[in-house]
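A.B. asks: Whatever this is, show me its structure:
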Amino acid sequence: MTRCVRPFFKKLRAAQAGLACLLAVSAAHAQQAASAPAGTPNTLDAVKVTGQRSNGSVDPSIVTAAKNKVLSRRFASSCAFMSGYSAAEDEVTLAYLRDFNMLDNPSSEAERFSDLSPDGNAKAQGATSPSDAGIDTASGLSTQTPGVACAGSDRRFAAGRNWIARKDKSLQQAFDAYEAGQYAEARAKFEEGWKKLGYEEAALMLARLHLLGLGTAASAPKAVEWLREVVDARYDPVADRLTFDPQKPDNINTRVEAALLLARIYLTGQGTPRDPAQAYKWWRKALDYGFEPAGTLLAQAHLSGIGTPVDVKPALAYLQAAGEAGDATALFMLGQLYHHQLPRQPAGVPLDLNRAGAYYLAAAKAGHLDATYQAARMMDLGEGATAPAPERAVVLYKDAALKGNADAQNALATYFYRGEVVPQNLATARQLFQAAAGRRQPDAMFNLAVMLAQGQGGERDLAAAYAWCTLSQRLGHAQAAAALPALAARLGPEDKARADAMLKPATPKP
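C.D. replies: Presented below is the predicted three-dimensional model:
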């Protein structure tokens, strides 16, 4: 039986962040590892659907935020409701005006827009005409109103919505019904909220219900209609644009969620003809809306020719922009490109180990586990300008291993097995191999089989050794395939029966 060896380092798979969430797929935007090969866009790029919570109850702040989106001056759809500046809202300015006896001056306050006075408070200010009160007579807008242009009728409509929203409970009731699994009632309440106040959250959840067939017949076209209600709403590229926070990549808005869900529908052809070009379009929209990781999706599309011609130049540009914005997956992919670690390495990107290592380290600092492993591996093997640095490599291996990276667990286990850099500890090595094997790491499966067969770090178990060696061989491990016949010859009838039971677990009774 061959001894435990250093892992056969396999090419890593492409990561897709943080996209964290579409249709309740984990924001394990997978945190960083996707099941698709590197360079292939993850077809399950997901974004958290508003309203889902782990504690089984609805957070009231979501409903409050939804109402604020309808009414706040910060969003274009509100027509800058209550946007007129008032000294009464500013304590510092108010104190200043008080000190200089300016509170009685009509010019101390600009026109205000409220549900009680949707056309402004020109009369209250003592103005004799709209223009005196700072109102553009052509548009009906205050000259100090920020955001997109709104006509007087738009402002009166927004004021009416505020009046309704004060007592509206439809959105809260819709989320409560959804969390309770009462999907038909939830659908009715979401529809009510949409009709009354145009909640984007309601439209997004209605799209989800129609897509999954919850409380209604499954209908992708109907889901697309509801998603279009979100993305086609009035939009101010300044006020409505998402400010991406790499520390909180799941904190996104409904417009981004809708765009990513549209991309997923068209990419997978879920209930509608598959159209990768449309998927590319909606990834581009998500980027326009401020979701920086969408640039990583666009880069993957350019590398794979998904919805757009293969072209490494825009792929690099998108990745660099996303990386600068803090997307760890983009940094990791840049490391892969310059390390020539993609299964389909594009032409035009030179092998640059120093640059690859720098990108891996940057992604590792951002918490990307695969990048942490790759940075450790480069230090371990001395790739780049520096000599091998196993002491530094072990630190990074440990960091990634403790967070569940199977390749790092396997690599760290070999150090404990051999007693290199760290004191030899066969029990720890066996535990680490066991953890990595449970995550389908083929080298760890084989290494664990060796330790089980020889009784290293614990009791000898030939049946378990044969089972793990078989699983490793099935994943293409050459050494496992070579060792399997010799190991099989050592099994007694009882061991063989137990190994077969491990490999073919009994089907549970209904």
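
A.B. asks: CA atoms for contacts and neighbours, from now on please.
C.D. replies: Noted.

A.B. asks: Roughly how far does Ala321 sit from Ala362?
C.D. replies: For Ala321, the distance to Ala362 (C-alpha to C-alpha, to the nearest Å) stands at 14 Å.

A.B. asks: Settle it for me: which of the two has more neighbours?
C.D. replies: Taking neighbours as other C-alpha atoms under 10 Å, Ala321 and Ala362 compare with Ala362 leading, 21 against 17.

A.B. asks: Identify the residue nearest the more buried one in space, chain neighbours excluded?
C.D. replies: Leu331 (6.8 Å; C-alpha to C-alpha, 6 or more residues apart in numbering).

A.B. asks: In contact with that neighbour: list those residues for me.
C.D. replies: Each residue near Leu331 by C-alpha atoms under 8 Å, 6 or more residues apart in numbering is listed here: Leu319, Gln320, Ala322, Gly323, Tyr359, Tyr360, Ala362, Ala363.

A.B. asks: check which helix or strand covers the last one.
C.D. replies: When secondary structure is defined by DSSP states H and E, Ala363 falls within helix 353-365.

A.B. asks: And for that helix, what's in contact with it?
C.D. replies: Residues from elsewhere that reach helix 353-365, judged by C-alpha under 8 Å, 6+ apart: 328-329, 331-332, 334-339, 370-372, 374-375, 378, 383-385.

A.B. asks: got the buried residues for it?
C.D. replies: Counting neighbours by 16 or more other C-alpha atoms under 10 Å, one finds that the buried residues in helix 353-365 are Leu353, Asn354, Arg355, Ala356, Gly357, Ala358, Tyr359, Tyr360, Leu361, Ala362, Ala363, Ala364.

A.B. asks: What is the subsequent helix or strand relative to it?
C.D. replies: Following helix 353-365 toward the C-terminus (DSSP H and E): helix 369-381.

A.B. asks: Need the residues that contact that next one.
C.D. replies: Contacting residues not belonging to helix 369-381 are listed as 12, 32-33, 332, 357, 360-361, 363-365, 384, 386-390, 392-397, 399-400, 403, 405, 407-408 [C-alpha under 8 Å, 6+ apart].

A.B. asks: which strands and helices sit next to the helix or strand following it?
C.D. replies: Using DSSP H and E, the helix or strand that follows helix 369-381 towards the C-terminus is helix 390-402. Helix 390-402 sits against helix 369-381, helix 406-418, with contacts defined as 3 or more C-alpha pairs under 8 Å, 6 or more residues apart in numbering; DSSP states H and E.

A.B. asks: Second input sequence below; structure requested for side-by-side comparison:
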Amino acid sequence: MQSIDISPTPSPRRERSRPTSSQGRSFGSSQSSGTLTLAQRLTNFGLPRAVLIGIQRGDVDAHLTAARMVSDGKPANNPAWTTAAELFQAAADKGDLEAAFQLGWLHFAGIGIAQSDIEAIAYWHLVHSQSSNAIMKSIAMFMTGCCCYLGRGTQLDESRAHQFFCESMTPEFPFGRLLVYGDGKTESFSPVAVGFFQLCQLGSDHDWFCRHLVAKCMLGGFGVKKDREFAVGIMHELAYQGYSISQFALAECYCMGLGVPEDPVKGIKWLTTAANQGNADAQFALGGCYCKGEDVTQDHAKGIEWFTKAANQGNADAEFALGVCYCKGEGVTQDYAKAIKWLTKAARQGNAESQDWLGDCYRDGKGVPKNTETARSWYQKAAAQGNKNAQTSLSKLR
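C.D. replies: I've put the predicted structure just below:
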């Protein structure tokens, strides 16, 4: 597996980040592995003389070229990745954002460098906050969202994670929330998709979550030929190891018949397992099943219980669902004050349906004083996200 160059075309001027505290360190002469300096070890890789001279002079592009050349085709456990990591580090220390992007992956999976979620998320944050490269920016933002979702290198915060997922979505990189809610319709063989899959595959022998991402890519054919049966096999393995996000993904596969025969009983089993582990998305989904009577005996009280658990973790979908239940008096005593509370929480997270419902409440004076301008403001927010009901209500508002 090679180091992936995610730049669609060569850039005449490479992006630079702000200087770091370690900037100026000379990797061409002072770094060593055993008794050999980096420059001495590089001669063993048969690199072009021009590249070696560039490294000795501290040229960033030479460091990146060498990093790709020494790691090209190498599995993650090959010692060459240690050298590649040093070269990427040298470029990153001089402010190169592509090198920072690559270092995020290497730190995340512990390839050629010490495993560190904190370092990984720091490098990805640097990329998505400073880079103008849309591809790197989207993937770095997505991986930052994953760290928030998993609580790796940062506090576990599913609400913040979903915001990163939504912001990371572009036509070239539409993965986003499909990490969690996936119907298997992510097929793409674009250079970005292929590069992303290769990065995930590179780390899959070292890191369980990279393996999870490999399965999600194979489930939908994102950057790789679709192989749902193999993907479900990976999900099974990870689910039995106790990873709730994989348990939730496996539940979806059984409920929708993706890679396995459709089996709602097994779907509910894995959904419940993930929910009991505190996975807010699974709790929300399970709440929906009980409220609608889908694959389980309808039980509004249980549905509200699961919605509440998810909402208390900041899950916007669950907050919206609770708001609707209190508005309609479904499974609970009708209570517009509580409805407004939960709808507002979800709306402030950008949930378009909650914004639309909140607009209705302010327009009609349900649970709040009637206020046309506040209603208009919420309708506008929802309409801007493509909510048809809000667009219609906005056009009729006087």
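
A.B. asks: TM-score for these two?
C.D. replies: Put the two chains on top of each other and the TM-score (TM-score structural alignment, normalised by the length of structure 2) is 0.56; 269 aligned residues with a C-alpha RMSD of 4.2 Å.

A.B. asks: Need the counterpart of the residue nearest to Ala362 of structure 1 in structure 2.
C.D. replies: Matched by TM-score structural alignment, Leu331 of structure 1 corresponds to Gln247 in structure 2.

A.B. asks: swap in Arg392 of structure 1?
C.D. replies: Counting by TM-score structural alignment, Arg392 of structure 1 lines up with Lys302 in structure 2.

A.B. asks: gap between that match and Tyr290 of structure 2?
C.D. replies: Separation of Lys302 of structure 2 from Tyr290 of structure 2 (C-alpha to C-alpha) stands at 6 Å.

A.B. asks: and the two? which has more neighbours close in?
C.D. replies: Tyr290 (21 against 17).

A.B. asks: sorry, back to before: what angle separates the host helix or strand of the residue nearest to Ala362 of structure 1 from helix 353-365?
C.D. replies: Element membership for Leu331 of structure 1, per DSSP H and E: helix 328-339. Here the directions of helix 328-339 of structure 1 and helix 353-365 differ by 160 degrees (axes from the mean of the first three to the mean of the last three C-alpha atoms, to 10 degrees).

A.B. asks: tell me the average deviation of helix 328-339 of structure 1 from structure 2 after fitting.
C.D. replies: Taking mean C-alpha distance after the TM-score superposition for structure 1, the mean distance separating helix 328-339 of structure 1 from the aligned residues in structure 2 is 1.7 Å.

A.B. asks: how about the nearest residue to whichever residue in structure 1 pairs up with Gly367 of structure 2, chain neighbours excluded?
C.D. replies: Counting by TM-score structural alignment, Gly367 of structure 2 corresponds to Gly457 in structure 1. Excluding its sequence neighbours, the residue lying closest to Gly457 of structure 1 (C-alpha to C-alpha, 6+ apart) is Ala427, at 4.0 Å.

A.B. asks: which residues in structure 2 does stretch 425-432 of structure 1 align to?
C.D. replies: With TM-score structural alignment as the criterion, stretch 425-432 of structure 1 aligns to 335-342.

A.B. asks: for that stretch, which positions count as buried?
C.D. replies: Applying a neighbour-count criterion of 16+ other C-alpha under 10 Å, one finds Asp335, Tyr336, Lys338, Ala339, Ile340, Lys341, Trp342 buried in stretch 335-342 of structure 2.

A.B. asks: of the residues you listed, closest to Ser190 of structure 2?
C.D. replies: Among the buried residues of stretch 335-342 of structure 2, Trp342 lies closest to Ser190 of structure 2 (C-alpha to C-alpha), at 39.9 Å.

A.B. asks: Next, the mean deviation of the helix or strand hosting the closest one compared to structure 1.
C.D. replies: Using DSSP H and E, Trp342 of structure 2 sits within helix 336-348. Here the mean offset of helix 336-348 of structure 2 against structure 1 after fitting is 1.4 Å, by mean C-alpha distance after the TM-score superposition for structure 1.

A.B. asks: Name the residues that touch that helix?
C.D. replies: 315-317, 319-320, 322-327, 353-355, 357-358, 361, 366-368.

A.B. asks: let's see it at 7 Å
C.D. replies: With contacts defined as C-alpha atoms under 7 Å, 6 or more residues apart in numbering, helix 336-348 of structure 2 is touched by 316, 319-320, 322-324, 326-327, 354-355, 358, 366-367.

A.B. asks: Next SSE downstream of that helix?
C.D. replies: Counting by DSSP H and E, what follows helix 336-348 of structure 2 is helix 352-364.

A.B. asks: To what extent does that following helix diverge from structure 1 after superposition?
C.D. replies: Mean deviation for helix 352-364 of structure 2: 1.1 Å (mean C-alpha distance after the TM-score superposition for structure 1).

A.B. asks: what sits up against that helix?
C.D. replies: 320, 343, 346-347, 367-372, 374-376, 378-379, 381-382, 385, 387, 390.

A.B. asks: ditto for stretch 20-39 of structure 2
C.D. replies: Ile55, Gln56, Gly58, Ala90, Asp93, Lys94.

A.B. asks: Can you say which two of the contacts of Leu331 of structure 1 are spatially most distant?
C.D. replies: Within these, Ala322 and Tyr360 form the most distant pair, 14.6 Å apart (C-alpha to C-alpha).

A.B. asks: hmm, which of the contacts of helix 352-364 of structure 2 are the buried ones?
C.D. replies: Counted by 16+ other C-alpha under 10 Å, the contacts of helix 352-364 of structure 2 give 320, 343, 346-347, 367, 372, 375-376, 378-379, 381-382, 387, 390 as buried.

A.B. asks: Apart from its chain neighbours, what residue comes closest to Gly476 of structure 1?
C.D. replies: Pro442 (7.9 Å).

A.B. asks: Show me what the one you found lines up with in structure 2.
C.D. replies: In structure 2, Pro442 of structure 1 lands on Ala352 (TM-score structural alignment).

A.B. asks: And Met379 of structure 1, by the same measure?
C.D. replies: Met379 of structure 1 maps onto Tyr290 in structure 2, by TM-score structural alignment.

A.B. asks: roughly how far apart are that match and Trp306 of structure 2?
C.D. replies: Distance from Tyr290 of structure 2 to Trp306 of structure 2, by C-alpha to C-alpha: 9 Å.

A.B. asks: residue ranges for the strands of structure 2, please.
C.D. replies: Taking DSSP state E, the strands of structure 2 run over residues 32-33, 36-37.
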